[in-house]
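> next come a sequence and a model predicted from it.
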Amino acid sequence: MQPNEITDFFRKLEQDSRLNVWHLAILIAVAVLALNQGRYRRIKVSRSKMMAKSHINTVPTYHKYFKDLQDMGYISYRPSYHPGVRSELDLLKQP
């Protein structure tokens, strides 16, 4: 994402009344991983890293809000069922 795209994305987050602190924590964790990997498409993710970066300590809480973000159109998730291959996630520009 370009700097102006990041600014626009965060403005959308600010204006979305459906989001709460848990949604934002996960989105920030996704943004950190995206920046570390230098992309916003096909971000490699794992639940343990996402939970650690978002400071969410319970699996049910993580799954609930992660699923909400998918349903709201903020992320597109492609799970990997192979233990040696990480799942992928796209950070969508237009929620």
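It's in. Residues are numbered from 1 along each chain as shown.
> please make it C-alpha for all contacts and neighbour counts, starting now.
Noted.
> tell me how many other residues surround D90.
Residues within reach of D90, counting by other Cα atoms under 10 Å, total 18.
> show me the contact partners of the strand or helix carrying it.
Secondary structure from DSSP states H and E places D90 in strand 87-91. With contact meaning Cα atoms under 8 Å, 6 or more residues apart in numbering, strand 87-91 is reached by 30, 40-46, 74-81.
> ok, those residues vs E14, which is closest?
For these, the closest approach to E14 (Cα to Cα) belongs to Y74, at 13.1 Å.
> then this one, side by side with the first:
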Amino acid sequence: MESCKPLAIFFEAISRDARICSTHIGLFAAILNYWQVNGFPVPMRAYAHEIMPLAKIAASTTYHRCIRDLHDFGYIFYEPSYKRNQPSSIYLKTEMSDDE
């Protein structure tokens, strides 16, 4: 059940984080599902248009705001490509420190 570790860590951490809303949770769940379906790659490489439908996010501005929030809050490491023909990189955290 090692594949569930990032989800357990995420839910433990967000229980103390008032900044996280349901859209962040849905996006994180979609990222985790995409990661599992694609064989647990490190880093996970994905386009926004692949993740957005899984997270039930229709607006790209919402997706980019939430994925940047997850990065800024320390739940993922997000490396945008800024190129239409190159996917962005997403790293899932396998541990959370006490200050996050």
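Noted; the coordinates are in hand. Because the structure is a prediction, the values reported are computed rather than measured.
> hmm, back to that, among the contacts of strand 87-91 of structure 1, which one sits closest to D8 of structure 1?
For the contacts of strand 87-91 of structure 1, the minimum distance to D8 of structure 1 (Cα to Cα) is 13.1 Å, reached by Y74.
> check the gap between the nearest residue to that closest one once chain neighbours are set aside and A52 of structure 1 for me.
Distances taken as Cα to Cα, 6 or more residues apart in numbering place P95 nearest to Y74 of structure 1, at 4.9 Å, with adjacent residues excluded. P95 of structure 1 sits 24 Å away from A52 of structure 1, going by Cα to Cα, to the nearest Å.
> looking at these two, which is more packed in?
A count of neighbours by other Cα under 10 Å puts P95 above the other of P95 of structure 1 and A52, at 15 against 12.
> M51 of structure 1 reaches N57, doesn't it?
Yes. Counting by Cα atoms under 8 Å, N57 is a contact partner of M51 of structure 1 at 6.5 Å.
> more neighbours: which of those two?
Neighbours per residue, other Cα under 10 Å: of M51 of structure 1 and N57, the larger number sits with M51, 19 against 11.
> residue in structure 2 matching the more buried one?
In structure 2, the residue paired with M51 of structure 1 is M52, using TM-score structural alignment.
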